[in-house]
Each structure stands twice: as C-alpha cells, then as structure tokens.
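> What shape does this take:
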Amino acid sequence: MPAPSPSPSPAPAALAEAPARPVPPRRRFRWLFAGLLLTLFSWHADWDIAAAAWLAAVPLMRFTRLSGPVNGFAWVFGLGLVAAAAWMALSGLLVPGFWLPLGIVSLAAVTAVPLLADRLLAPRLGAVGTVLATLVFPTARVACEFLIGEFSGIGAFLGVLGTTQHANLPLIQLASVTGAYGVSFLVAWSAPVTVTAWERGFALRRVRGAVAAYTAVLGAVLAGGGLLLAFAAPASDTVRVVGVSPARAAKESLADVDRRAPGFAAFLADRDAQRAAFGPVQDDIVRRTEDAARSGADVVSWPETDVPTTDWGKDALVDRVGAVASEHGVHVLMGLLVYTEDPGLVRNQAVLVGPDGAPSAVYDKAHPTPMEAVAMEPGDGVLPARDTRHGRIGVAICYDADFPALMRQGGRAGVDLMLVPANDWSGIDRMHPERATLRAVENGYALVRQATNGIATAVDHQGRPLGRSDHDRTAQQTMTADVPSSGVPTLYSRIGDTFAWLCVAATTGAAAAVALRRRRDRGRAAGTGAPYTGGQGTAGQSGDG
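Next up, the predicted model:
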C-alpha cells in the first residue's frame, strides 16, 4: 500500500491559514491507527463506546488532510478492511456467502469514502466559506450510510453512527424528523469542525463561524429534544406486555433436531418423533403464556423461532393458544419456526391471536438473515396492523427492524405498539435491541422486542427503557413492561428518508460542481499558457499539533 508523501499537500487559505510546518510521517500514522482503533468502538457493537463515534473521525481526518487524496484514501480503506473483518468476527458475523465480504467492504467504505470527499471537496468549498466546507464530511457520511443500507440488502445494520447514541434521549428525538441519519449527521459534523480548529491552532477567531454554526444547531437539537422529553412524555394509559420464552430445560428435547442431518426427511414423516421433540417446548410456552395471562398481562409475546411446529401441526398449537387467549381476554403473539414437507424449507412466522381465540394476523419474516436465507422464503414485506382495545398493534420480526422503510409502514399506519419477536446471539445481543430503539423514535410507537438468546427490551416512542431481560442470565426468560397504549405521529413516518436523500443530492452536486470548476480552470490555464495548479492555493497546513 502506498505511503503518504513526506510533505503535506497544500490546502487553501479558507481551511488552513497558518504557515506550514512539516509533520513527520510517523506522527501521521499514529493518527491513522488511533482513528481506526476508535472506529472499532464506533461501528456500534456489543463493546460500543458512544463517545468514540464523536472522536474516531478526528485523527483519521487529520491524517487524510495531510496526505495525498489517493494515498490517504488507500490507507484508510485498506486498513479499514482489516478492522471491519475483525469487527465482523467479534460480532459473530463470519457467515458464508456474499454477506461477509459485502459487510466488510461496506464498513470500510462508510469510513473512508466520506474522508475522501472531505479531502477533495472541502478545500474548494472552503473558498466560499468555512462553514460550507465543514458540511462536506457529514453530508457524505449520511449519503454513504443511507445508500449502503438502502441498496446493499444489509439494511441499516452496519456503520450507522446515529444508532450509537441510542441512550442520548434528547439527541435521538431528532430521529422523529430525519430518521437515525440526522443523528449521524450531527455526530459526524463534529469532526471537520474540530480538525479545522486544530489546523488553525485552535484560535477561535479563525473558526468562529464554523464553531458557532455547529454549536447552535447541536444546542437547538438537544434543547428541543429535552423539551419533548419533559413536556411531551407519554401520558396515555398503559398496556401490560409480558414477554415469555421457553425454559432452557424444555428445549433440551430439540437437541437432535437438525434439518441438515441426513435423517431429517424421515423425522418429518414421523409424527411421534415430532411430538417427542416439539411437545415439551410447546407445552412449556403455552403454560407460561397462561401464567402471564393470569398475572394480569394484556399482551403476551413469544420470541422468534423458539417454538417449533410443522405446517400440519401449527393449527392445533394455534387452537391451544387461542383457548388461553379467549379464556383470559388477552392478545398473544406467537413466534414460530414452521417446518414444511420440503426438508430444505422452513418458515419464520409470527401469529397474532386475539381475545376471541382466532388468529388476526399471520406474518412471515420479510428479511431473513444470511444464515436463514438458504432455507427460508421471505414474506411479502407488508407489516400487519390490527386495532385492539389496547391500541393498534403491529408486528415485525427481528432483522426486519434494521430496515427503516419497512418499519415506517407501522408509523404510517398509526401503530401504537410494535411487537418484534427476536432471536439474537452473543456478539450482537446488546447492540441489536439498541438499534431497534431508533425505529421506535422514528415512527412514534412503543416497541417490545422479546428476544431469545439475547436481551429482551421494551421502549416507549421516545426511546425510554421500560423493560429488560437477559436470556443468558436466567433459566427461563420473562420480561414485563407497562407501555403506553397510544403512539404519536412523527414527521419521519410521513416524509421518510427525505433528509438522507438531500444529503445524497448535496454530495453529488458538490462533487459535480467541483469537477466542473476544475475543468473550467484547466481550460483557462491552457488558454493563457499558465501552468494549472489545481486551484489549491499556496497556504499550507498548520503545525503538527
């Protein structure tokens, strides 16, 4: 990989006005490695540090601004691939197929491409104004996050800065207008403001405009979010939701059930073997559902795929649950793994049973994970929304919540309570429900995520935690949460990802304008016989810090 040139590339006076002093390559590499280390803690994982999201781009940007555009990008992207592979491994995402290389490249790209945009575009836009120059990086960052999430098939699962701030409730209220990408924008904007101040020796008078603009916007967002939390908190009646999972001891009967085993086709033909394997789990979850109903639950939710059944045995299980629901007047969301007559095909379903004992909605997971996709057909991607005496209830399943456009269906339909049965694993069991918090804020509904092999959570429409239960810390996971029975309409649920599309348009427009300006400058230089300098000016970067 090429090393950055020993002397820094020149930059316009708009971005750096101090006399240039050479910065030793060794020091620049220290910034590179420090930035990549911080980045590992800012991609949102179980070991995530929220502050790292604000800091990681600062040393990386310092490195790229003091390096040639190609060399700087090559180093950040190349080492970013290594860091991304480590992140995927630590998150338990080393899965076969296209998803692994796509995920690694996406994480590296969402880190390196915005820095390249800053390096190429900010110096020229700095001639117009420092504030405008500092907007290049956050705009490009949001554009990359959004385009990867929208068109890669991965969803908003990788590299979205906004979800790292899930616990900063005043800040994430912005998501109800812009989606999580607006939070990403504010987090990313801090880096160019900081680096520009660094380049100018932290002399406030020379970066007053950029600092004032950023401080004013961030302050307004935090103040507005704080006011919403203080004066627009949920005030409706509550509905008691109890999440139940089968006991671990009951699931021991499933130890030998493996659809990949040579004898699995024979197992599907043997009803007695199925009853012996599935019966203990089904009996346990039905009993716990009835216990929850007797204890005052209004809604009982199962996790994803923790209860196995078959196409020919599902109706009998639904009837059993329907009897419990009608006797106690509760709603039950059944998370089912449904085996079919084809040994290579299963269904990941959620069945919502009403107090009348009948199923009111049957939903197939729209976005199977890479591990599921080899044996699971996705559903039609239409989220059910059913009116009940406890408000309008919507249903999605686990990974579906990483696709903002899908979850926005619930916001547009006026869902008050979104039930999201889930099944996680060590490596994503903390961060996955944290990401789902942003979907609740974006769309104005409470979200209950009963998760086996992970952490079950419940939040209201402003992201407040209302319930939590760790599957790995108990022999039988149960979570109880009293959640608001009424949601609120949000602007984001109506306008969608307009903000993200504006960032895509702005980044594309800025790149086109700079390219056009460069072409025009070359033409003028050719006409006069003067050498073309690239319009970089003569001012150097500030000292080595």
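> going forward, measure contacts between C-alpha atoms and count neighbours the same way
OK.
> just so I have it, where are all the helices in the stretch 51-200 of the chain?
57-65, 69-90, 99-125, 130-134, 136-151, 169-172, 175-178, 180-199 (DSSP state H, counting those that start in this stretch).
> For Val504, find the nearest of those helices.
Shortest distance between Val504 and the helices of the stretch 51-200 of the chain, using Cα to Cα, is found for helix 136-151: 4.7 Å.
> now the angle between helix 99-125 and that closest one, please.
On the basis of axes from the mean of the first three to the mean of the last three Cα atoms, to 10 degrees, helix 136-151 is oriented at 150 degrees to helix 99-125.
> run this one through as well so I can compare:
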Amino acid sequence: MRVAALQMVSTDQLSDNLQQAQTLLEQAAQAGAELAVLPEYFCLIGQRDADKLAIQEPFGSGPMQDFLAATARRLGLWIVAGTLPLTADQKDRVFNSSLAYNPQGECVARYDKIHLFRFDNGSESYDESRVLERGSTPTVFALPSRDGHTWRVGMSICYDMRFPELYRAYATQGVDLILAPSAFTHITGQAHWEVLLRARAIENLSFVAAAAQGGVHPSGRRTWGQSLLVDPWGQVLAQQAQGAGVVWADCDAARLQQLRSQLPSLQHRVLV
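Here you go, the predicted structure:
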C-alpha cells in the first residue's frame, strides 16, 4: 500500500492552509497513494495558542470537516487529517483531534491527543494544556487496501511518540501501521525526532508514517519538518527535510509478516 506523508508550513490563515492541503492531497493521489496523512495543526498555526478556539468545530460538521470529506470522495483517497480543533467539554479548551476519512468521504475514526506537550528551556516555552483538553482513548481503524491486506492503523499525534506504552498497546491489538502527524519544535526535533520514530517502528515491528510541519511560521515558530516513512526494521524509506511537499513509500504487508516471523519479539513479551 502506498502511503504519503504531507509536509506543510501552515500559516495563521485557515483558507490558505486548506488550499495548501488540497494541492498536496492532489499530488499524493497523482502519485498513486491510497492513504495520505496531513500534519498536526495542518489547518492553523496561529499567532497565539488561543487562535485555535476561534476556528473550532463540533465533531461531525463544519468547513474543515466538510473539506476533508469532499476531498476524500473526489480523489478516492483515504485521508488522515493531521489535527484540527474540535469542541471540547470546557469552553476555553478544544480537543486536538485526528480524523480518518475513507474514500467515500466518511469519517471512520477519531483520535484526541492524549499527551499534551510542555517544554520550557528559558528561551522557548510551550504548554498545550492552556488551550487543549486531553484525550483518553487510543484509536485503531481498519484500512482494506488494494493489495488485499486489511491494515490495522494506530493513531497518535506528535508528543505521544515519547510514550512507548501507547504503541505497545497498539501492538497488542495487532496494529501494523502507526501514524504520527506532528509539529515538532526545531530544537526537540533536531535532537529526538528520527530516533523516536525509528524506535517506535523497531520495537513494535510496524510501519510508521509521520507527516510534519517543517519551516518558519508567521508567529516566528520554527518546526523541524523531516516528514518520513519508516519500515518495521527501522529503515527510513522516504523523507523530506523542510518546506511543503509530499513524500511517499510502499508499505509491503509481505515484508511485515516476514520480519515478524524472522524476529518474533512481539511474542516474547513477559511484562505486559
């Protein structure tokens, strides 16, 4: 199954970001992708954290969700929409939610980011809990591919990748493709991005697709980029350093099964 990771440099203008996403999704479809993954905050990286509140939508309706459903139908493409802000229980918070759409334009899965990023090194400071409500439920969906294999796909977002217990739970559920749409900061990405993603692939013998924000945004925030796809052996199949673009790779179900047969480490777990 051909999987595309879409890298963006989202701005503080929703309409511009949707246009950029549409162009990249069309490129992914033209490249023969069955699944295209948008990055975290594909719809908006604002001047302030609270800008997310102004564009929030209730789950199931709204311009962003309508755009995603219509684009999936038009392109005949599975789309996982990085993240967008969905209305939460608290009035001054939103969920940072990843939605999966099938080629009929139906939303088949929703994952609300569980682990909320906090970082302060004295010069850069982030705290997602100021505007985000934490999710609580790991989410898996089934994707029947043209190759005849039904892929079990585990959803995650950015900072989640620092918490391997989430991905071990996915491995227990038979997940063979992990998605990690992200907006890693430049400083943390430079240090940890690739090694974390490769570790999640290796320890769970799973493919990983990580679509990222990659560039300098109007607020001055600088994101690391390096959208990539990793195979279950930890080999980077495709990547892009910076700037908007599409990277893709073919995820081979036969290779997945071969590697799991050769090294059956998932069967050797003792502490569960």
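> re earlier: which one of the helices of the stretch 51-200 of the first structure lies closest to Leu406 of the first structure?
Using Cα to Cα, the nearest of these to Leu406 of the first structure is helix 136-151, at 10.9 Å.
> matching residues in the second structure for that closest one?
Under TM-score structural alignment, helix 136-151 of the first structure corresponds to no residues of the second structure.
> And the residue positioned nearest the centre of the second structure, how far from Tyr41 of the second structure?
In the second structure, the residue lying closest to the centroid (Cα atoms, centre = their mean) is Pro181, at 2.1 Å. The gap separating Pro181 of the second structure from Tyr41 of the second structure is 9 Å, by Cα to Cα, to the nearest Å.
> Mutual contacts of the two, please.
Gly82, Thr83 (Cα atoms under 8 Å, 6 or more residues apart in numbering).
> pull the longest strand from the second structure.
strand 78-87 (DSSP state E).
> same for the following helix or strand past that one, what does it pack against?
Remark: after strand 78-87 of the second structure, the chain's next helix or strand is strand 94-101, criterion DSSP states H and E. Packing partners of strand 94-101 of the second structure (3 or more Cα pairs under 8 Å, 6 or more residues apart in numbering; DSSP states H and E): helix 63-75, strand 78-87, strand 107-112.
> Which among these is found nearest to Arg198 of the second structure?
Among these, strand 78-87 sits nearest to Arg198 of the second structure (Cα to Cα), with 19.6 Å.
> neighbouring contacts of that closest one?
So strand 78-87 of the second structure is contacted by 34-43, 52-53, 55-59, 64, 68, 72, 93-103, 157, 181-182, 211 (Cα under 8 Å, 6+ apart).
> So among the residues you listed, which ones count as buried?
Among the contacts of strand 78-87 of the second structure, those scoring as buried are 34-43, 52-53, 55-57, 64, 68, 72, 93-103, 157, 181-182, 211 (criterion: 16 or more other Cα atoms under 10 Å).
> For Leu75 of the second structure, grab the count of nearby residues.
18 (other Cα atoms under 10 Å).
> hang on, I meant Ser261 of the second structure
11.
> The helix or strand encompassing Ala512 of the first structure: which residues count as buried?
Here Ala512 of the first structure sits within helix 498-528, counting by DSSP H and E. By neighbour count on 16+ other Cα under 10 Å, the buried set for helix 498-528 of the first structure is Phe499, Ala500, Cys503, Val504, Ala506, Thr507, Ala510, Ala511, Val514, Arg518, Asp521, Arg522.
> Roughly how far does the nearest residue to the first one once chain neighbours are set aside sit from Pro303 of the first structure?
It stands for Phe499 of the first structure. In space, and not counting its chain neighbours, Phe499 of the first structure is closest to Thr178: 5.6 Å by Cα to Cα, 6 or more residues apart in numbering. Counting by Cα to Cα, the gap from Thr178 of the first structure to Pro303 of the first structure is 30 Å.
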